[in-house]
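Asks: Next come a sequence and a model predicted from it.
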Amino acid sequence: MSLPLRGTRVLVSGAGVAGPAVAWWLARYGAEVTVVEVAPALRTSGFAVDFRGPTHLGVLAAMGVLDELRAVQTHAGAMSRVDEHGRELFRLPAEFAGGELEVRRRDLSRILYERGADRVEYLFGDRIVALTEAADGVHVDLARAGSRTVDLVVGADGMHSGVRRLVLGPESAYVTHLGYHLAGWDLPNDRGFDVVPRQYNVPGRMASVSADQRDPDRAGALVVFASPRQDHDRLDLDRQKALITDAFAGLGWHVPHLLAGLRAVPELYFDAIARVRVPRWHTDRSVLLGDAAWGVTLGGMGVGTGVVGAYALAGELALAGGDPRVALPAYERRMRGYASRWQRGANPGHFLAPASGWGLWLRDRLLATRPVQAMMVRGTGALATDAGLPDYLARV
């Protein structure tokens, strides 16, 4: 195939999902790509993520990773809502809870990284500390690896994006706290949990646990709880654990056991449930991708949309011969409507842990009915599908 981006230098911030995906596509079109990641290695925390519909799966197939992802899919199936005695109240169908393909985020990140590692430079344990755009490029200062000039900077560094802050201003202008926090951790599976997530609720709080698909001796806990906005820069591991313990103190079911496991963990996924809204995703030579541009924590289709966005950004750059003045507006026009379908008005905290007893009762009554479940499955599949997405490989 032709290499329309040969000689184009791109610096991508973030080695989660969207970053390695766009890096692979850009390198495929001939670009010289470096990915910088603040973590010292690929992250191993996070939850299962899912893909659904022909758009998500079509992009994964075009990357050549679909079969590899299917080999590590979770097969988690349905999600079970239980009472404090462990009795099942209702069960959500597998198609809603896990889409057509569900994998652990860490497996997805690893596979995308490995797909492009032979042609993409990765700098772990580093970050962008300053950038200046000029007519002929972007001068970038890295915390450890010095300075360099590139043609384009891609901020694929999540909801707390450093690139967005450097280019567009403080996080407070773009990220809205939605009144909840979530956390996840691993623990020994010494109570025989199976792979179906069991979810226990009281108003404003949800706790869930399930066995690890590939290691039945391990289990994963997930909690969601109503909480005011916290200063994340001051939340070290001990403070995060204290917030969770305080929020769930006194609850029944397996909650005391999950909290006991929490005390021993050396690593914890912890974040606010928030929504990102950015009026414009690009400047002349910098562009946002994935959660940095359109994220909602636990938003359901954020990862799939990020992978599609990576495909579209690289494709538009290839069609434009690497000219960001043409490609970046075209990418934003292509992706903004698609990303906003599922992001608009979404608050996963309200869905997972309704704040009032009335809200929890109503949610359970609705979700327990088959017509509502069928409608939700159809709706999520439609939201994930973009019939007008170009075949960039054919056009290039």
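Replies: Great, that's in hand.

Asks: only C-alpha atoms for contact and neighbour calcs from this point on.
Replies: Will do.

Asks: element containing S109, please.
Replies: helix 105-116 (DSSP states H and E).

Asks: Check which helices and strands that helix is in contact with.
Replies: Where contact means 3 or more CA pairs under 8 Å, 6 or more residues apart in numbering; DSSP states H and E, helix 105-116 is packed against helix 18-28, helix 66-71.

Asks: Can you spell out which helices and strands pack onto the lengthiest strand in the chain?
Replies: If you go by DSSP state E, the chain has its longest strand at strand 175-188. Strand 175-188 is packed against strand 218-226, helix 255-264, strand 269-276, helix 348-352, with contacts defined by 3+ CA pairs under 8 Å, 6+ apart.

Asks: so which of those gets nearest S109?
Replies: strand 269-276 (15.6 Å; CA to CA).

Asks: how far off strand 218-226 does that closest one point, in degrees?
Replies: 50 degrees (axes from the mean of the first three to the mean of the last three CA atoms, to 10 degrees).

Asks: For strand 269-276, give me every contacting residue.
Replies: For strand 269-276, contacts defined as CA atoms under 8 Å, 6 or more residues apart in numbering pick out 45-46, 159, 174-185, 229-230, 240, 291-298, 343, 347-349.

Asks: Tell me which residues of stretch 173-190 come out buried.
Replies: Under the neighbour-count criterion of 16 or more other CA atoms under 10 Å, stretch 173-190 has 174-189 buried.

Asks: nope, stretch 273-292 is what I meant
Replies: Going by 16+ other CA under 10 Å, stretch 273-292 has these buried residues: 273-278, 281-292.

Asks: Stretch 221-231 too?
Replies: Under the neighbour-count criterion of 16+ other CA under 10 Å, stretch 221-231 has A221, L222, V223, V224, F225, A226, S227 buried.

Asks: Reformat those residues into JSON lines and put distance to Y269 next to each item.
Replies: Rendered in JSON lines, the data for the buried residues of stretch 221-231 read as follows (distance: CA to CA, whole Å):
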{"residue": "A221", "distance to Y269": "10"}
{"residue": "L222", "distance to Y269": "9"}
{"residue": "V223", "distance to Y269": "10"}
{"residue": "V224", "distance to Y269": "12"}
{"residue": "F225", "distance to Y269": "14"}
{"residue": "A226", "distance to Y269": "17"}
{"residue": "S227", "distance to Y269": "16"}
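
Asks: also this one, for the comparison:
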Amino acid sequence: MENRTVLISGAGVAGPALAYWLNHHGFRVTVLERAPQLREGGYKIDIRGAALTVAERMGILDEVRRHATDLRGSTIVDAEGKEVATMSADFFGMREGEDVEIMRGDLTRILYERTRNDVEYLFDDSIKDLRQDEGGVEVAFERAAPRRFDLVVGADGLHSAVRALAFGPEARFRRDLGCQVAIGTVPNHLNLDRWELTYPMAGKVAIVYRTRRIAEARAMFLYLSGTLDEAFAGAGWEVPRLLDDVRKSRDFYVDTVSQIHCENWANGRVVLLGDAAYAPSLASGQGTSLALVGAYVLAGELNAIDHRQAFAAYQAQMREFVALNQKLAPSQLKGMIQRGRAQLWFQLRMLRLMPKLPGKDKIVARVLEPIRRAANGIALKDY
């Protein structure tokens, strides 16, 4: 059978999800991960709309729901730690109905466990070089001996090595949204129980939360300019301790909040998936959903037709869905970080008054409509 051996680079969400579907369709799959073991860190992520349908078709939706964060609420505090406003976790995360919030590490573990017995996993290695010809792709690894595959998939995230090798430098495709993020696991010294605390400041915000399944907490910092230390110098509340703790974290992560815009997601026998192809950024809240849906579509098309046609069909089906979800990010980011003190004051006042406003349900519905439309912006085929 033609084009049935596939190498997937990346064992996050997109890679194992694709591995599941390719194995389901009878492909022989190898998943490569540069980390020495499965990455179980990261922040909370959302699964919405069409991605819920994909999870259900995979048979993992019930397990995903069992691992939901179960956050009960969110409180905004001031520099002294006093409550400014409190709201439900779903409202703060802009979720509704069947939407699910889960820790990224829990989802990657669910996907890994679902595929580990049927798919070859290679940890602690990465791709050094790719050489294509009419019949396949010769892959040189950093550690393992070279191997040949029919197809190679780059599902290796925002800073994709596969994309750099087969498509060109990252700078050609990355669009920074003018914000940076730092995140890591920290001690739960605030004794949070399925709760989130947010301390907004002009040009930056500090967030800490603890879900039901972890003893420790996660701290996240979003800031518009400077280094992490510069941005939060002199900040009040618990920021100094959280900064100190997060730097010591085993999974400390700092990066730009960015999107990836590629005109073409395939080059010969190499194709990109998830953040490597169309990262919408954490500000959109839709990266996981795009990864799950993209994996389903790509595998289904590869099983039905020649890889050249399959790659074109995958891109044709996903392009508008991706565009809708990427468009969410700038407006979402404006809601997450207020640039000036006047904007911050207005936002906090509105949040404080929201429960008392007449017609608040209609206001919430208007806020959620773009997310709902984007999350359901694709008609899934039945492969």
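Replies: Structure's in. What do you need? For clarity, every value in this text was computed on a predicted model and none was experimentally measured.

Asks: quick revisit: to T245 of structure 1, which of the helices and strands packed on strand 175-188 of structure 1 lies closest?
Replies: So among these, helix 255-264 is nearest, using CA to CA, at 6.5 Å.

Asks: Now for the spatially closest residue to V120 of structure 1 that is not a sequence neighbour, how many residues are close by?
Replies: Nearest non-adjacent residue to V120 of structure 1, counting by CA to CA, 6 or more residues apart in numbering: V33, 5.4 Å away. Neighbourhood size, V33 of structure 1 [other CA atoms under 10 Å]: 25.

Asks: Likewise for K82 of structure 2?
Replies: Neighbour count of K82 of structure 2, defined by other CA under 10 Å: 12.

Asks: before we move on, what about L122 of structure 2?
Replies: With other CA under 10 Å as criterion, L122 of structure 2 counts 19.

Asks: now do the one 5 residues further on
Replies: Look at I127 of structure 2: counted by other CA under 10 Å, it has 19 neighbours.

Asks: List the contacts of the residue nearest to V154 of structure 1 when sequence neighbours are not counted.
Replies: Using CA to CA, 6+ apart and skipping residues adjacent in sequence, the residue nearest V154 of structure 1 is V12, 4.6 Å away. Contact criterion CA under 8 Å, 6+ apart gives G19, A23, V33, T34, V35, V36, V153, V154, G155, A156 as the residues in contact with V12 of structure 1.

Asks: for whichever strand or helix holds R365 of structure 1, which positions count as buried?
Replies: Using DSSP H and E, R365 of structure 1 sits within helix 357-367. Neighbour-count burial for helix 357-367 of structure 1, with 16+ other CA under 10 Å as criterion, is recorded at G359, L360, R363, L367.

Asks: And for stretch 327-340 of structure 2?
Replies: L328, A329, P330, L333, I337, Q338, R339.

Asks: Take those residues and write them to a markdown table, including distance to Q309 of structure 2.
Replies: Shown next, in a markdown table, are the buried residues of stretch 327-340 of structure 2 (distance: CA to CA, whole Å):
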| residue | distance to Q309 of structure 2 |
| --- | --- |
| L328 | 30 |
| A329 | 31 |
| P330 | 33 |
| L333 | 37 |
| I337 | 42 |
| Q338 | 45 |
| R339 | 46 |
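
Asks: which among the buried residues of stretch 221-231 of structure 1 gets closest to R336 of structure 1?
Replies: Looking across the buried residues of stretch 221-231 of structure 1 and measuring by CA to CA, the closest to R336 of structure 1 is V224, at 28.5 Å.

Asks: what's near enough to touch that closest one?
Replies: Contacts of V224 of structure 1 (CA under 8 Å, 6+ apart): Y180, H181, L182, A183, G204, R205, M206, A207, G349, L352, A353.

Asks: Surely the fourth one touches L222?
Replies: Right, the one you point to is A183 of structure 1. Yes. Counting by CA atoms under 8 Å, A183 of structure 1 touches L222, with 5.8 Å between them.

Asks: can you map out the strands along the stretch 201-350 of structure 1?
Replies: Per DSSP state E, counting those that start in this stretch, the stretch 201-350 of structure 1 carries strands over the ranges 205-211, 218-226, 269-276, 286-288.

Asks: still on that earlier bit, of the helices and strands packed on strand 175-188 of structure 1, which is nearest A310 of structure 1?
Replies: For these, distance to A310 of structure 1 was read as CA to CA. The smallest value, 17.7 Å, belongs to strand 269-276.

Asks: So for structure 2, the centremost residue is which one?
Replies: Taking CA atoms, centre = their mean, the centroid of structure 2 lies closest to G287, which sits 3.9 Å from it.

Asks: what's the counterpart of that one in structure 1?
Replies: Counting by TM-score structural alignment, G287 of structure 2 lines up with G302 in structure 1.

Asks: ok, for that match, nearest residue in space, not its chain neighbours?
Replies: G295 (6.3 Å).

Asks: my read: that neighbour touches D157, true?
Replies: No. Applying CA under 8 Å as the test, G295 of structure 1 and D157 come out as separate, 10.9 Å apart.

Asks: picking up where we left off before, and the residue nearest to V154 of structure 1, what's its match in structure 2?
Replies: That one, V12 of structure 1, aligns with I8 by TM-score structural alignment.

Asks: Mean deviation, the host helix or strand of that match versus structure 1?
Replies: Applying DSSP H and E as the criterion places I8 of structure 2 in strand 5-9. Compared with structure 1 after fitting, strand 5-9 of structure 2 deviates on average by 0.5 Å (mean CA distance after the TM-score superposition for structure 1).
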